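*Asks:* The following comprises the amino acid sequence and a computationally predicted model.
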Amino acid sequence: MLQSANAANHTQHAPTLRGIPAAPSVHWLLKGAPSLKVGEMHQYFLQCHRSLGDIVDLNLPFSRVIVIGSPALAKELLTARHGDYRKDFATRTLSLALGNGLLTSEGSFWAKQRRIAQPAFKKSHLAQLANLMVEATDALLSQWESRASDPLNISEEMHHLTASIAAKTLFGYDPSDVSAFGPFSKALHSNMTFISNRFGSLVKAPSWLPIPSHLRFFKNQRLLDRQIFQFIEDRKQSGRQAADLLGMLLESKDEDTGAQMTPQQLRDECMTLFAAGQETSGNGLAWTMMYLAQHDQYRQQVRAEVKSVLANAHPRYEDLQNLPFLKQVVEESMRLRPPAWAIGREAIRDTELGEYRIPKGAQVLVSIYTLHLRGDIWESPENFQPERFSKEETAKRARFSYLPFGAGPRMCIGNHFAMMEMQLALAMIVQRFDFEMESAHSLKGETRITLRPETSMKMNLKQIA
């Protein structure tokens, strides 16, 4: 067990869970305890790792929460011991909005859904979606050309882009039709904000309680459900074959049984893909642009690579293999600011992790942010250095030291989709614009559902002739 001298001293005075070092209490109800802001949990977990070791009991009064920041323990939790756990309480809270999709479902139902959905996410199928991503990005960049004289909130712009891409690639829907798409996007944003706020609330009112925030949430849910079920029904009635994700999901079958998804299952998967894809990729693109804006040499290197491969043409799926440094930039950004900053599980029985006993009901979190900033794994871990993701450097590292999309049987099914989306969009942005931050300082991350910028990410853009 990795444990500093400070950790050893601390555990003499704090309660432990079968040898697991206990963090100083962070609960505001406990007199004299330091406060922990929900938006700073990623930093707190990193501090716990650096002072207490690879595994820490957060020492909360109402629940048992254990945080791990070790590649070996993360590997054991997510692979060898995955059958001893289910999704954690926070992730299950998402089912209020997303339903019983791949992100939140469990057991045999999840396994069946995964088998049915998997063919839609083959690389050969995703390649068909590249043109839709390019079309959505081109539309946004054309708008930027008329607005480039004013600073843009890049975080907001990237979320607009990923919502547009989700509409095109999932439903074959034209997001420029604001009258129809606008209410859908607004309702989804409102409900994901509701869930995010619920994550951070100490006391959670029962969802059936008819308070204003709950009434607004369920009103939005009814709007979202009507729209998605209408998309599904319209596609079935038309018989139209379309190379979008809805079309692929409608055609997908369980290879063992031939079963297809029910309308409710399709609704849940569509909601999950739309919400999760928009949120993670939007934040990933925003953070990547921040780092490029701050590092002129890397911005110029990416632009030179894109120009040498594409000239002024739009990127195609097959071009991405010839843009290795572009990919390294995205990967390094997701190391420093991983949108999915932690992975949560709940023990369904008494079990073990390494030499530690984990009791039934314990919430166990893999701190992805901690793994990505460990000084014994990453040289100068706080620095933005895309070179560390060259093939040679990547081959030297343990697989579970870098987990932007999770790992194991429940690794994100949309990982290739998200990487393709971010690379295509970034290639087109650097082709047409140069950009710089209004402030020279890096924005702090705020931990909610994802790691998002704490404040507006204002940038000045200059169109490239």
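*Replies:* Noted; the coordinates are in hand.

*Asks:* can we go C-alpha only for contacts and neighbour counts from here?
*Replies:* Noted.

*Asks:* so who does residue 15 touch?
*Replies:* Under the criterion of CA atoms under 8 Å, 6 or more residues apart in numbering, the neighbours of residue 15 are 21, 22, 59.

*Asks:* Give me the neighbour count for the last one.
*Replies:* So that's residue 59. Close neighbours of residue 59, defined as other CA atoms under 10 Å, add up to 21.

*Asks:* One more to weigh against that first structure:
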Amino acid sequence: MATLAPQAPQYTHWSQDQPKHALDHIPGEDGWPILGNTLPLLADPVGFGSRMRETYGDVFRNRAFGRTSVLLSGADANELVLFDRDKNFSSAQGWGSVLDLLFPRGLMLLDFDHHRADRRALSIAFKPAPMRHYTDALNRGIAAQVQGWAGREMPFYPAIKQLTLDLAADSFLGVPLGPEATAINKAFVDMVQAAVGVVRKPLPFTAMGRGVAGRNFLVGWFTAEALKRRAEGGGQDMFSQFATATREDGTLLPVDEVVDHMIFLMMAAHDTITSSATSLVWLLAKHPEWQDQLRDEALAVTGGAGRPLMYDDMGKLELTEMAFKEALRLIPPVPSIPRRALREFEFGGYRIPAGTGVGISPSGVHMDPAYWPDPERFDPLRFTPEAAAKRHKYAWVPFGGGAHMCLGLHFAYMQVKILMAQILTRYRIEIEPGYAPKWQPWPIPKPKDGLKVRFVAL
């Protein structure tokens, strides 16, 4: 049973956005009336960021999604904001305008003491004992699905999205989803898409309206499940343990907080992994020479086609991990990270006032030739221990960093390694010559056509 520290109040030093002209001393542009630069940013975040950086430098002003922010570029900026030595950058207030109607009280929308207390409680799901349990569940679930892909030409993204949702349910909820699985998946899709809806109010027929409706459905479902598990005294799965967790004074965590955390974790455990696994499959299909090397590694570790990958053998798939990291570099699942400055600070020669929205860009720094020679080239050997040691620690930030480093990153590595071991020891992944899918970059990258691949039995 987890123990939670008492809730801490939100750490807030501001009451509203800065006045309209408070950021005029910072170069940049506000774009169109009302919309600002929302549409060009949505269409091509990397290209937009590169153009703005080339025009205005490493610190520039931008208006999008109804707010004016200051964007900071480079690994030093990432370290300042993510490591946050002085506790000056609020994640809750940065993500709030994007996610507060959809994922309130998820870990990204908590700060400092409150965040630390809830993160400590949630970490029970990622200790060695439950991770071993997840390994068994992932091997079974992935093998059962993947063995039916032989000879099929199929859109990979929807198939892996359904699979990762089923795996998250099995791992975190302890039970497979029933007939409500389709409705749950749709709710998550609508909520994630609403995060970048141009209309920010939940009006009928808008993306935000659909997203809030999806959240309401999930709140009802998870609330009923949480109450049921409390009445039954809990179980070994993560949801049951968290539903019966108590704070240091012995009181149970409120059910609505349990529900909010579970919704956020389930989203993170399947939507971001879906994106990352899809980008890796695409890059391996495009580069069959790397696919062959990962296959040889998986066969050497597992001992044969379709055999399970054991928990104690995860670390042996070194090349697979490097390839996954390179896929995360080229197509990070979270293209940008927002924060709010609680106090005035300086960066790049500019004074940035308290209350300013501040953003950094994983997708931008990951393609910066200052850190990554020939950045568009797929090269897993960028992540050998020797190469990584020579690079700025914050030049690669697909999982964020500092106190808000992704809690489930080891679960993501484990799931993708098992997936690759099951696929590559059975099949050769092929695409049509010259095929290159277009990617929807926001809110979580995905191929617009679903990624058309063919699994050819070995």
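*Replies:* It's in. Keep in mind the model is a prediction, meaning the values are calculated, not measured.

*Asks:* How close are the two chains, by TM-score?
*Replies:* Once the chains are laid over each other, their TM-score by TM-score structural alignment, normalised by the length of structure 2 reads 0.86; 435 aligned residues with a CA RMSD of 2.9 Å.

*Asks:* what stretch of structure 1 does stretch 322-334 of structure 2 fall on?
*Replies:* Following TM-score structural alignment, the partner segment of stretch 322-334 of structure 2 in structure 1 covers residues 328-340.

*Asks:* got it, and stretch 404-414 of structure 2?
*Replies:* When structure 1 is aligned by TM-score structural alignment, the counterpart of stretch 404-414 of structure 2 is residues 410-420.

*Asks:* what comes up buried for the matching stretch?
*Replies:* Applying a neighbour-count criterion of 16 or more other CA atoms under 10 Å, the buried positions in stretch 410-420 of structure 1 are 410, 413, 414, 415, 417, 418, 420.

*Asks:* Reduced to three states, what does the spatially most central residue of structure 2 come out as?
*Replies:* Most central residue of structure 2, judged by C-alpha distance to the mean C-alpha position with CA atoms, centre = their mean, is residue 272 at 4.2 Å. Three-state assignment for residue 272 of structure 2 (DSSP: H, G, I helix; E, B strand; the rest coil): helix.

*Asks:* I'd assumed residue 332 was in contact with it.
*Replies:* No - the pair residue 272 of structure 2 and residue 332 does not pass the contact test of CA atoms under 8 Å, sitting 9.1 Å apart.

*Asks:* Now the element after the helix or strand hosting residue 222 of structure 2, going C-ward?
*Replies:* For residue 222 of structure 2, the host element (DSSP states H and E) is helix 207-232. Reading on from helix 207-232 of structure 2 to the C-terminus, the next helix or strand found by DSSP H and E is helix 238-243.

*Asks:* contacting residues around stretch 288-303 of structure 2?
*Replies:* Applying CA under 8 Å, 6+ apart, the contact partners of stretch 288-303 of structure 2 are 284-285, 305, 308-310, 313, 316-317, 319-320, 420-421, 424-425.

*Asks:* Most neighbours out of these, which is it?
*Replies:* Neighbour counts for the contacts of stretch 288-303 of structure 2 peak at residue 421, which has 30 neighbours (criterion: other CA under 10 Å).

*Asks:* coming back round to it: which among the contacts of residue 15 of structure 1 gets closest to residue 5 of structure 1?
*Replies:* In terms of CA to CA, no member of these lies closer to residue 5 of structure 1 than residue 21, at 11.6 Å.

*Asks:* can you map out the strands along structure 1?
*Replies:* With DSSP state E applied, structure 1 shows strands at 55-57, 65-68, 85-87, 152-153, 342-347, 351-353, 356-358, 363-367, 433-437, 445-447, 451-453, 458-463, listed in chain order.

*Asks:* Which one, of those strands, ends up nearest to residue 244 of structure 1?
*Replies:* Each of those was scored for nearness to residue 244 of structure 1 using CA to CA, and the closest is strand 451-453 (27.9 Å).
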